[in-house]
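Colleague: everything below, folded, please.
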Amino acid sequence: MALQGVIDTLKNTNLQEIGVSFSLADLMRDLKIEDDNVYIKLFSPSEKYHDYLREKAETVLKSIGAKNVQVEFTSEPPKQQQPPQPPPTAQQNPFESRRRIPKVKKVIAVASGKGGVGKSTVAVNLSAALRKMGYNVGYLDADMYGPSGPTMLGAKDKQVTATPDNKLIPPEVHGIKIMSIGLLLPSEDTPVIWRGPVLFKALSQFLFDINWGEELDFLIIDLPPGTGDVQITLGQTAEIDGAVIVTTPQDVALIDVKKGIQMFNEVQIPVLGIVENMSYFVCPDSGKKYEIFGKSKTEEVAKQYNTELLGRIPIEPKVAEFADLGIPVVLAKEDSESSKAFMKVAEELIKKLSKQ
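Modeller: Predicted coordinates:
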């Protein structure tokens, strides 16, 4: 069953028969869908409404294809009925409430100012490079609307389980623990159609309610492109040890790099450096390098913004081929130019973090 279809149905189910103006969606506190089975938790201030609400929920959900509907109740009021919190005063620092992600030593966010620069390719291969160096590594795909991590790591068939206290247990592939919304969707082509509050709740759960097992040396967080709400929320809620910004040599991409650096400065996350992806093409016949996107200005931008160029990743068809097969090029073809470049980036990052 489609998540959005269930939510829309609940929104369209009013409760005027008991004299309230809410819909079932307004009373919803939790929702889980597995195949044709639906679990829903509803707010109810009194047991006298339980039978009515249970029957209402079962009727409308079964009408759209649910076979089994489990309804539970809670006396905790819905969030929208709670009084709004006052805005921070001038003396309050919104970053003082940041928390460490449990069981993680170092957290690295991989970001890009725009899409299409190979950010997830860098994040996945950086995770693989650190794992290859002997570190315990986790990969968190925070791109809720476009999760590509499961495909690139060959984890599409992996299952997420949970502990008795509802902590998610990430599966492991290539020795890397992976968590992604893509592992929780009914199918690979299921779109995530969430508004802000639902998105932020899922992001918070991914940050703080994951049981990574043995303590991770590194957690790589693959952010969505741009400088939007996810990046700001991450900066205000979690302690991040540093960010890596991915770009291509094109001027239009470097403009967005500047925005990304300034955004991370605003949310008080140190920028560890820039990775230039698709930096050049090496002709397999002659070995000659061709700067397809023009002469690079990335190093100039890095110096201008008091950071550094961590490495240049060449264009190699094998990188995309192995990504489609679910194997990072760092593990699939160790002697390739790309693999060597990713390993160099990992080494530079370790040096940078050791100085903090």
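Colleague: drop to CA atoms for contacts and neighbour counts, all remaining ones
Modeller: Fine.
Colleague: okay, now the closest residue to Gly115 other than its chain neighbours: neighbour count?
Modeller: Nearest residue to Gly115, sequence neighbours excluded (C-alpha to C-alpha, 6 or more residues apart in numbering): Pro225, at 5.3 Å. Neighbour count for Pro225, taken as other C-alpha atoms under 10 Å: 22.
Colleague: same deal with the one 5 residues further on?
Modeller: Applying the criterion other C-alpha under 10 Å, we find 20 residues in the vicinity of Val230.
Colleague: in what helix or strand does it lie?
Modeller: helix 229-237 (DSSP states H and E).
Colleague: what's the end-to-end length of stretch 133-152?
Modeller: 20 Å (C-alpha to C-alpha, to the nearest Å).
Colleague: for that stretch, buried residues please.
Modeller: 135-144, 147-152 (16 or more other C-alpha atoms under 10 Å).
Colleague: please apply the same query to stretch 105-119.
Modeller: Buried, per 16+ other C-alpha under 10 Å, within stretch 105-119: Lys106, Val107, Ile108, Ala109, Val110, Ala111, Ser112, Gly113, Lys114, Val117, Gly118, Lys119.
Colleague: for it, which outside residues touch it?
Modeller: Around stretch 105-119, the neighbours that count as contacts under C-alpha atoms under 8 Å, 6 or more residues apart in numbering are 120, 122-123, 215-227, 239-248, 253, 256-257, 259-260, 277-278.
Colleague: make a PyMOL selection of the buried ones in the residues you listed.
Modeller: Remark: buried members of those, expressed as a PyMOL selection using 16+ other C-alpha under 10 Å:
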select buried, resi 120+122+123+216+217+218+219+220+221+222+223+224+225+226+227+239+240+241+242+243+244+245+246+247+248+253+256+257+259+260+277+278
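Colleague: mind checking which of the buried residues of stretch 133-152 land in strands?
Modeller: Val137, Gly138, Tyr139, Leu140, Asp141 (DSSP state E).
Colleague: and which of the residues you listed is nearest Lys156?
Modeller: Lys156 has its nearest neighbour among these in Asp141, at 12.9 Å by C-alpha to C-alpha.
Colleague: follow-up on the earlier one: please identify the helix or strand for the residue nearest to Gly115.
Modeller: Using DSSP H and E, no helix or strand contains Pro225.
Colleague: which ones are touching it?
Modeller: Taking C-alpha under 8 Å, 6+ apart, one finds Ala111, Ser112, Gly113, Lys114, Gly115, Lys119 in contact with Pro225.
Colleague: show me where the stretch 151-300 of the chain has its helices.
Modeller: Assigned by DSSP state H, counting those that start in this stretch, the helices in the stretch 151-300 of the chain fall at 196-208, 229-237, 251-266, 298-304.
Colleague: among the contacts of stretch 105-119, which are in strands?
Modeller: 216-222, 242-247.
Colleague: ok, back up a step: mind putting the helices of the stretch 151-300 of the chain in a markdown table, distance to Phe43 included?
Modeller: What follows is the helices of the stretch 151-300 of the chain, written out as a markdown table (distance: least, C-alpha to C-alpha, whole Å):
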| stretch | distance to Phe43 |
| --- | --- |
| helix 196-208 | 17 |
| helix 229-237 | 27 |
| helix 251-266 | 38 |
| helix 298-304 | 52 |
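Colleague: to compare against the first, here's the next sequence to fold:
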Amino acid sequence: MDQVSREQVLQALRDVQDPELHKSIVDLDMVKDVRIRDGVVSVEALLTIGGCPLRDTIQLSIEERLRRLPGVRGVQVSLGVMSDAQRQALIGKLRGGSTSPQQRSAFLTPESPTRVIVVASGKGGVGKSTVTVNLAVAMRQAGWRIGIIDADVYGFSIPRMLGLDGQPTVIDQMIIPLEKDGIRVMSIGFLLPDEGEAVIWRGPILHKTITTFIGEVHWGDDLDYLLIDLPPGTGDVPITLAQTLPQAHMVVVTTPQPAAVNVARRAARMAEKVNMEVLGIVENMSWFQAAPGAPPVYIFGRGGGLRLAELLGVPLLGEIPLDPAIREGSDAGEPIVTTHPDSPAARAFHQVAARLVERLPARVG
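Modeller: You can find the predicted model right below:
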């Protein structure tokens, strides 16, 4: 049996990614030492922090990859922890050679490959967060790499809707977003002791929180789309985002009734004033169908989303029907796009996601 070489081991380990940083453990200098004796490969790998929540995943990935190498009779993995100097070097790699906080997020620059879409509404209760979550899942299922910022700091709901809890890993003030089904997520809900805790902040702290979520969270350099769930209305958060992410685009969510449409129009006018392009309108709760084949019931009226789209000169991206499974899925942390993929609502979300990508194509490459 041929003896496996150190070079072969390192080449194989390039296939092992840090599950939070989404880069090879070799490229991140997390492999400290490799020893080979009588076909037994011993690897010493370094974790970014001592309490790394995914240490078992990393160890298992190393073992599984090396066992597939011809000539390997056994694998031994020991895990250590990076020194401060090693962590700083890793952070420099992730920021493109800079340790400055301003370099942390690739999409802060006009050359960024990441498309940023803010999801807005004029008023609360129209299902804006529900639309954000289901669009994210639909886009991820289509193969795009997706992130979500829950910018609705006072009324955060994205963690529950995705079934996410826990605290993000922090590496020397660089925050690693939590992840669900390949979707990277950051919310103030991850930083509070429980989801019932009230957030009582004035404008300057709110501004700092949003800029932290944008600039100090390691979103990676491979995101295709970043969706940002705005709070309702036209207050501080949209203005902060427009200043921080001038290349962002907006989607406006409304329900059919005139009262909601008139308020949603103000959100679109706000986007116009800060030079943020509106990609289109999503009408939520468009109709209810009691049973397959039954006539639709227009509980909140009809045609409001189309009227708003015509007023603004933008397309109506889609109409999402009322479905109890949407509410049930949101409460259970399982979006309807996942649980009932063939339902009219799920198909409508997929349609909106496809039209969004048509309107704002990913920068592949």
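Colleague: now what about the TM-score between them?
Modeller: Aligned and superposed, the two chains score 0.69 in TM-score terms (TM-score structural alignment, normalised by the length of the first structure); 257 aligned residues with a C-alpha RMSD of 1.9 Å.
Colleague: hmm, back to that, where in the second structure does the helix holding Val230 of the first structure align, residue-wise?
Modeller: Alignment of helix 229-237 of the first structure against the second structure: residues 236-244, by TM-score structural alignment.
Colleague: can you give me the buried ones in the matching stretch?
Modeller: Buried-residue list, stretch 236-244 of the second structure, by 16+ other C-alpha under 10 Å: Val237, Pro238, Ile239, Thr240, Leu241, Ala242, Thr244.
Colleague: how about the third one, what does it touch?
Modeller: Ile239 of the second structure makes contacts with Val274, as judged by C-alpha under 8 Å, 6+ apart.
Colleague: so how far is Glu272 of the second structure from it?
Modeller: 12 Å.
Colleague: next one: the first one
Modeller: When C-alpha to C-alpha is the yardstick, Val237 of the second structure and Glu272 of the second structure sit 15 Å from each other.
Colleague: ok, now the second one?
Modeller: Relative to Glu272 of the second structure, Pro238 of the second structure is positioned 12 Å away (C-alpha to C-alpha).
Colleague: where along the second structure do the strands fall?
Modeller: 31-37, 40-47, 74-81, 115-120, 146-150, 169-171, 174-176, 178-180, 183-187, 225-229, 249-254, 277-288, 316-322.
Colleague: distance to Ala89 of the second structure added to those, as a markdown table?
Modeller: Listed next are these as a markdown table, based on distance: least, C-alpha to C-alpha, whole Å:
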| stretch | distance to Ala89 of the second structure |
| --- | --- |
| strand 31-37 | 14 |
| strand 40-47 | 13 |
| strand 74-81 | 14 |
| strand 115-120 | 28 |
| strand 146-150 | 25 |
| strand 169-171 | 12 |
| strand 174-176 | 13 |
| strand 178-180 | 23 |
| strand 183-187 | 24 |
| strand 225-229 | 27 |
| strand 249-254 | 34 |
| strand 277-288 | 38 |
| strand 316-322 | 45 |
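Colleague: how about Thr247 of the first structure, what's its partner in the second structure?
Modeller: Counting by TM-score structural alignment, the partner of Thr247 of the first structure is Thr254.
Colleague: and the closest residue to that match other than its chain neighbours, how many neighbours?
Modeller: Distance criterion C-alpha to C-alpha, 6+ apart; nearest residue to Thr254 of the second structure, sequence neighbours excluded, is Glu283 at 5.1 Å. Glu283 of the second structure has 29 neighbours, counted by other C-alpha under 10 Å.
Colleague: what residue in the first structure is paired with Glu283 of the second structure?
Modeller: Glu283 of the second structure maps onto Glu276 in the first structure, by TM-score structural alignment.
Colleague: which residues touch its match?
Modeller: Here Glu276 of the first structure is in contact with Val246, Thr247, Thr248, Pro249, Thr298, Leu309, Gly311, Arg312, Ile313 (C-alpha under 8 Å, 6+ apart).
Colleague: aligned partner of the last one in the second structure?
Modeller: If you follow Ile313 of the first structure across to the second structure using TM-score structural alignment, you land on Ile320.
Colleague: might one say that its match is in contact with Asn284?
Modeller: Yes - Ile320 of the second structure is in contact with Asn284 according to C-alpha atoms under 8 Å; the separation is 4.7 Å.
Colleague: just curious, which of the contacts of Pro225 of the first structure is nearest to Leu10 of the first structure?
Modeller: Gly115 (34.1 Å).
Colleague: please report how far the closest one lies from Gly146 of the first structure.
Modeller: 11 Å.
Colleague: returning to that earlier point: out of the helices of the stretch 151-300 of the first structure, the one nearest Asp51 of the first structure is which?
Modeller: helix 196-208 (27.4 Å).
Colleague: grab the nearest non-local neighbour of the spatially most central residue of the first structure.
Modeller: Most central in the first structure under C-alpha atoms, centre = their mean is Ala142, positioned 0.6 Å from the mean C-alpha point. Leaving aside its sequence neighbours, Ala142 of the first structure sits nearest to Leu223 (C-alpha to C-alpha, 6+ apart; 5.1 Å).
Colleague: which bit of the second structure covers stretch 120-140 of the first structure?
Modeller: Taking TM-score structural alignment, stretch 120-140 of the first structure hits residues 129-149 over in the second structure.
Colleague: tell me, the helix or strand Glu58 of the first structure falls within lands on which residues of the second structure?
Modeller: Using DSSP H and E, Glu58 of the first structure maps to helix 50-62. Under TM-score structural alignment, helix 50-62 of the first structure corresponds to no residues of the second structure.
Colleague: again, but for stretch 335-350 of the first structure
Modeller: By TM-score structural alignment, stretch 335-350 of the first structure lines up with residues 342-357 in the second structure.
Colleague: identify all contacting residues around the matching stretch.
Modeller: Outside stretch 342-357 of the second structure, the residues that reach it (C-alpha under 8 Å, 6+ apart) are 131, 134-135, 138-139, 279, 282, 317-323, 326, 336-337, 340-341.
Colleague: what's the closest of the buried residues of stretch 133-152 of the first structure to Phe73 of the first structure?
Modeller: Nearest to Phe73 of the first structure among these, with distances taken as C-alpha to C-alpha, is Met144, at 28.4 Å.
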